[in-house]
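Undergrad: got a predicted structure plus its sequence, pasted below:
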Amino acid sequence: MADIERIGTGYFWNIFFASALVCAGVQVLARRHGRGQKGEALLRPPPGFRAFQRVFLAVNLVAMLADWLQGPYVYALYVHYGYDQGVIGVLFVTGYLSSAVFGAVAGGMADILGRKKGCQAFFVAYIISALTKSSPSFHWLLFGRVASGLATTLLHTAFESWMVCEHFRRGFPAQLLGETFGKLALGNGVAAVSAGIIAQTAANYYGPLAPFVVGSVLLAFSLAIVTLGWTENYGTAEAADGDGAVGALVMRVAAGVRDGYSTILRDKRLFYLGMGQASFEAGMYTFVFMWTPALQANAAYHDAVRGSLGLIFAIFMVCTMTGSGVYGRLSSEDALGVRKLQPIVHAVAAMSCVAPALLPFHTPLMMLSFMALETMVGMFYPMYGTLRGAHVPEDKRAAIMSLFRVPLNLFVVVVLGNVQSLSTSVVFVLCLAVHVAGFEAQLRFRRAADAKTTTPPSGSGGFDFGGGGDDDGTSSGDGDGDGNGGAATADVDNDDASSDER
């Protein structure tokens, strides 16, 4: 058994170094290409932009690092406490159901009460969630999953909404918004890879609870920075002036959610964009739960996988960085614009579910498929972030983004709520189906966008993905012309270089 473990562990280290080498090559090529695209078309950032960008990226990336730290060991911690897969499924379902419930209103509340307050609420909720992991009590762990669901929704709505609003409020060009998204995606990959190694090191020395403690400390520091250094902004001017009465607040939040819902139904582009996003993330978050037991199903790899959870997580995150770099390189080509990359991302994600569905005990092939999926995740986030920046109205941004998350959470709740009665093959067949649905949604989004020239969101300053303008989905003033400002070409000399409970 020792030989199997040694060979298996070496196998994962070989994959890590090989994938890191590929990632480094992609990043170098993309960076060189980005420099080659610059010249007369270079858009010089206005004064104050780099400082603003650094502060936002530092805080958001620390928040993501803390989130990533728990990724490899959530499932393992519950097993350590003696819970079986059925009970663990209930705990995961509680988190996703919490995210679905809070997702319907949290974004609207952030628009009304303030996006800064929404970011502060994220830190508080996540610290509470991490602290509950110190108890093996099922009820405490369940409460922690509820807090985690709220935190997850705020992480993926409040921070982006605050940044986009502040970006335009300060008068920065719309073309630079994509650059921030690209650097966020690249930095998120770096944070995720680092988190895998840090989490495994901490767990090896202090047990599976250690990564959660480290994350809590990071979150506390970031909360202090946001509290002392960030300004407040709102979805509407009236939100800042409203009274604090509970009844009035509830009515305003409900009105904001209804307005966001009706906006999605009126605009086919928003509807299909949201469905494409929800479908992709539904399959991805189901994978988040399944990758640990799936890779451990083969007895020959069980011990090696159990002893390398952080390393395997780091491999996945290296693949995410590779996808971010590939996106930055391809989206800079006029012939292959942002929207034209959508079918590739959704199709490859669907195909990555075939091997786990047909050969659930073939660990090497499943590992390769999971790496392909994570590569698509790296392309997905900057791509959809740029598209949301173009199509989602500013005054309803957080509410609409929260509503996008409701169907994905409902899907995951249904699947994980029945995971004990479903085989690994069946679960991945369902993931395949939902990725195919996302592929269809993005095709309909492209047709709707081509049929109608996009009107830029209020205050956005001129994104156009509706078929007019440059085919790469950016204004010609973007020196990188990559639709994300260089996901893989972050200016690491001057700037700082995804996620839920993965």
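TA: In hand now; what should we look at?
Undergrad: can we go C-alpha only for contacts and neighbour counts from here?
TA: Fine.
Undergrad: can you pull the contacts of Leu223?
TA: By C-alpha atoms under 8 Å, 6 or more residues apart in numbering, Leu223 lies in contact with 120, 123-124.
Undergrad: by neighbour count, which of those residues wins?
TA: Phe123 (25 neighbours; other C-alpha atoms under 10 Å).
Undergrad: roughly how far apart are that residue and Thr132?
TA: Distance of Phe123 to Thr132, given as C-alpha to C-alpha, to the nearest Å: 14 Å.
Undergrad: what ranges does the stretch 301-450 of the chain have for its helices?
TA: 309-330, 338-351, 354-358, 363-391, 397-417, 424-451 (DSSP state H, counting those that start in this stretch).
Undergrad: out of the ones you listed, which is closest to Ala299?
TA: Nearest of the helices of the stretch 301-450 of the chain to Ala299, taken as C-alpha to C-alpha: helix 363-391 at 9.9 Å.
Undergrad: what packs against the closest one?
TA: On a contact count with 3 or more C-alpha pairs under 8 Å, 6 or more residues apart in numbering; DSSP states H and E, helix 363-391 meets helix 175-206, helix 268-295, helix 309-330, helix 338-351, helix 354-358.
Undergrad: please identify the most buried of those helices.
TA: Highest mean neighbour count of the helices and strands packed on helix 363-391: helix 309-330, a mean of 29 (counted as mean count of other C-alpha atoms under 10 Å).
Undergrad: what residues does stretch 144-153 touch?
TA: Stretch 144-153 has contacts (C-alpha under 8 Å, 6+ apart) with 91-92, 94-100, 102-103, 106-107, 121-123, 125-126, 128-133, 402, 405, 500.
Undergrad: off-centre distance for it?
TA: Relative to the centre of its chain, stretch 144-153 is centred 15 Å away, using C-alpha atoms, centre = their mean, to the nearest Å.
Undergrad: next: stretch 82-98.
TA: How far stretch 82-98 lies from its chain's middle: 21 Å, per C-alpha atoms, centre = their mean.
Undergrad: was I right about Ala174 contacting Phe168?
TA: Yes. Between Ala174 and Phe168 there is a contact at 7.4 Å, judged by C-alpha atoms under 8 Å.
Undergrad: and those two? Which one has more around it.
TA: Neighbours per residue, other C-alpha under 10 Å: of Ala174 and Phe168, the larger number sits with Ala174, 22 against 17.
Undergrad: distance of that one from Thr386?
TA: Distance from Ala174 to Thr386, by C-alpha to C-alpha: 11 Å.
Undergrad: before we move on, what about Val124?
TA: Counting by C-alpha to C-alpha, the gap from Val124 to Thr386 is 28 Å.
Undergrad: do the same with Leu309
TA: 32 Å.
Undergrad: among the contacts of stretch 144-153, which are located in helices?
TA: Residues of the contacts of stretch 144-153 located in helices (DSSP state H): 91-92, 94-100, 102-103, 106-107, 121-123, 125-126, 128-132, 402, 405.
Undergrad: comparison target, given below:
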Amino acid sequence: MEAFYYLVFGALSAVVFGVEISKTTKDRINTSPAFNSFKNNYLVVYSLMMAGDWLQGPYVYFLYTTYGFGKGEIGQLFIAGFGSSMLFGTIVGSLADKQGRRRACVTYCITYILSCITKHSPQYRVLMIGRVLGGIATSLLFSSFESWLVAEHNKRGFDQQWLSLTFSKAIFLGNGLVAILSGLFGNFLVDTFQLGPVAPFDAAACFLAIGMAIILSSWTENYGDPSENKDLIAQFRGAAMAIASDEKIALLGAIQSLFEGSMYTFVFLWTPALSPNDEEIPHGFIFATFMLASMLGSSIASRLMARSSPRVESYMQIVFIISSASLLLPIVTSFLVAPSKVKGGGISLSGCLQMLGFCTFEACVGIFWPSIMKMRSQYIPEEARSTIMNFFRIPLNIFVCVVLYNVNAFPITFMFGMCSIFLVVASILQRRLLVIAEKQKTEVWEMKGRDNEAEPLNI
């Protein structure tokens, strides 16, 4: 492995460590022992859930190839997963609001465990069922857990600002440290113990089972709209009306879809971007480096959200612009650096520059997740939280399916350019969200001022 990879990983590790130990009292939120116990319980469960997800990711494609499937069949399996999330995600989100978020989290564990079990079969139909189950589980993972957390946090009367602490820690651990450890653990099972590519899926099922046991033993149930007379169609209509009637919710959904669509496209494209001539690159180590950059981003986000200024709506505009610029590097380097004609070998100069840009993008991803969670907790109504959050994922899944289907139809530079434009649009929409939020805040203060002036004086 070339020294470049060690240098980037070491530099990021030093920066993450420095950011964490340099936090002052202004960067920390004073909380209560009851909240700390609640937060730590959630972080343990969320980390186990994410471990179950991260263990599978690096080996899905590899497992399908060992079963003898070609690129076209594997592409269909991946499209089935995203299509399942799109078709069934809103339904399971609505059921979570109506039947209970805790129950939905348990359903996530069961569904994903069943998906892991299907990986033992080389039959295409069985694997397709597994992808459908995985798509349903993904919708539950990215809606039910957050919905349960927000509702339970409010039900227990904790300070609203403390939510940002839980969000940032969840991303720091679940999307950072746990992702790195899961990648190393999966590599340990497959390469060191030579248990085969299905071993990480078995390990994932074990982590999910442990997390489910903690949920069943320590979580209480909460609901969105528990009305028995409200069917799914009525819930969909209510969620759609909430999005249509509140521009802030609509803007938030568009911003989320644009950023996550770019993020998932990046996941598919970074490998061919760094090795256009079949250069030998350490995929696992690069993945760990990206996750370390994401940890840095979540650590920065925790410091930003611990302060009253700047507001999330304000600094996220800058984050989107930086992420847009970072994904332009493949286009810029194609003009400034002469492409190599040599097949194989180590990473090129262009690849090194692009990797630094990709690390910057991953740091923006680390800032994005806790920040979007905080904005969702502020703007999405509680009674239909899971339903609305899964509504947001419909355009995202459509976009990813289209990209997967046409991944070979356009050059990589075109795809990165498209993502960069999407992120600029996200920044513009974020600006609009800030303006609306500030305007409504001013109107509320003016109304309070008039109410205070109208109150009679008691003499």
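TA: Thanks, I have the structure now. This one's a predicted model, so the numbers in the text were calculated from it and none came from an experiment.
Undergrad: hmm, back to that, nearest to Phe289 of the first structure, of the helices of the stretch 301-450 of the first structure?
TA: Phe289 of the first structure lies closest to helix 397-417 among those, at 8.2 Å (C-alpha to C-alpha).
Undergrad: which part of the second structure lines up with the closest one?
TA: Aligned by TM-score structural alignment, helix 397-417 of the first structure falls on residues 385-405 of the second structure.
Undergrad: got the contact list for the matching stretch?
TA: Residues from elsewhere that reach stretch 385-405 of the second structure (C-alpha under 8 Å, 6+ apart): 75, 79, 82-83, 85-87, 89-94, 96-97, 139, 143-144, 147, 224, 235-236, 239-240, 243, 253-254, 256-258, 260-261, 264-265, 380.
Undergrad: stretch 184-193 of the second structure now?
TA: 55, 195-197, 199-200, 284.
Undergrad: distance of the residue nearest in space to the middle of the second structure relative to Phe142 of the second structure?
TA: Taking C-alpha atoms, centre = their mean, the centroid of the second structure lies closest to Trp369, which sits 5.8 Å from it. As defined by C-alpha to C-alpha, Trp369 of the second structure lies at a distance of 11 Å from Phe142 of the second structure.
Undergrad: which residue lines up with Leu368 of the first structure in the second structure?
TA: Mapped onto the second structure by TM-score structural alignment, Leu368 of the first structure lines up with Leu356.
Undergrad: identify the residue nearest that match in space, chain neighbours excluded?
TA: In space, and not counting its chain neighbours, Leu356 of the second structure is closest to Val8: 8.0 Å by C-alpha to C-alpha, 6 or more residues apart in numbering.
Undergrad: how close does that neighbour sit to Leu184 of the second structure?
TA: According to C-alpha to C-alpha, Val8 of the second structure stands 18 Å off from Leu184 of the second structure.
Undergrad: likewise Leu140 of the second structure?
TA: 26 Å.
Undergrad: picking that back up, is it possible to get TSV of the helices and strands packed on helix 363-391 of the first structure that adds distance to Gly469 of the first structure?
TA: Below are these laid out as TSV (distance: least, C-alpha to C-alpha, whole Å):
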stretch	distance to Gly469 of the first structure
helix 175-206	13
helix 268-295	18
helix 309-330	18
helix 338-351	13
helix 354-358	38
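Undergrad: to Phe439 of the first structure, which of those helices lies closest?
TA: Among those, the nearest to Phe439 of the first structure by C-alpha to C-alpha is helix 338-351 (5.2 Å).
Undergrad: what's in contact with that closest one?
TA: Helix 338-351 of the first structure has contacts (C-alpha under 8 Å, 6+ apart) with 280, 331, 372-373, 376, 379-380, 383, 431-433, 435-436, 438-439, 442-443, 446, 465, 472-473, 483.
Undergrad: which position in the second structure pairs with Ala51 of the first structure?
TA: In the second structure, Ala51 of the first structure lines up with Ser37, judged by TM-score structural alignment.
Undergrad: quick check: what element follows whichever strand or helix holds its match along the chain?
TA: Per DSSP states H and E, Ser37 of the second structure falls inside helix 33-54. Later in the chain than helix 33-54 of the second structure, the nearest helix or strand by DSSP H and E is helix 60-66.
Undergrad: check the mean deviation of that following helix from the first structure.
TA: Helix 60-66 of the second structure, aligned to the first structure and superposed, deviates on average by 3.1 Å (mean C-alpha distance after the TM-score superposition for the first structure).
Undergrad: which other helices and strands contact that helix?
TA: Using 3+ C-alpha pairs under 8 Å, 6+ apart: helix 60-66 of the second structure touches no other helix or strand.
Undergrad: list the buried ones in that helix?
TA: Going by neighbour count (16 or more other C-alpha atoms under 10 Å), the buried part of helix 60-66 of the second structure is 60-61, 63-64.
Undergrad: give me the three-state assignment for Leu43 of the first structure.
TA: Here Leu43 of the first structure is recorded as coil under DSSP: H, G, I helix; E, B strand; the rest coil.
Undergrad: burial count for it?
TA: 16.
Undergrad: against Arg388 of the first structure, how distant is it?
TA: To Arg388 of the first structure, Leu43 of the first structure is 22 Å away according to C-alpha to C-alpha.
Undergrad: check Ala51 of the first structure too.
TA: Ala51 of the first structure is 24 Å from Arg388 of the first structure, where distance means C-alpha to C-alpha.
Undergrad: over to Asp395 of the first structure?
TA: Separation of Asp395 of the first structure from Arg388 of the first structure (C-alpha to C-alpha): 13 Å.
Undergrad: so between these two, which is more surrounded?
TA: Using other C-alpha under 10 Å, the more surrounded residue of Asp395 of the first structure and Arg388 is Asp395, with 22 against 19.
Undergrad: check contacts around that one.
TA: Listed by C-alpha under 8 Å, 6+ apart, the contact set of Asp395 of the first structure reads 111, 234-236, 458.
Undergrad: quick one: those as CSV, columns for secondary structure, neighbour count and distance to His346 of the first structure too.
TA: Output for the contacts of Asp395 of the first structure, formatted as CSV (DSSP: H, G, I helix; E, B strand; the rest coil; neighbours: other C-alpha atoms under 10 Å; distance: C-alpha to C-alpha, whole Å):
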residue, secondary structure, neighbour count, distance to His346 of the first structure
Asp111, helix, 31, 31
Tyr234, coil, 25, 33
Gly235, coil, 27, 31
Thr236, coil, 14, 34
Ser458, coil, 13, 29
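Undergrad: in the first structure, what residue corresponds to Leu252 of the second structure?
TA: The alignment partner of Leu252 of the second structure in the first structure, by TM-score structural alignment, is Leu273.
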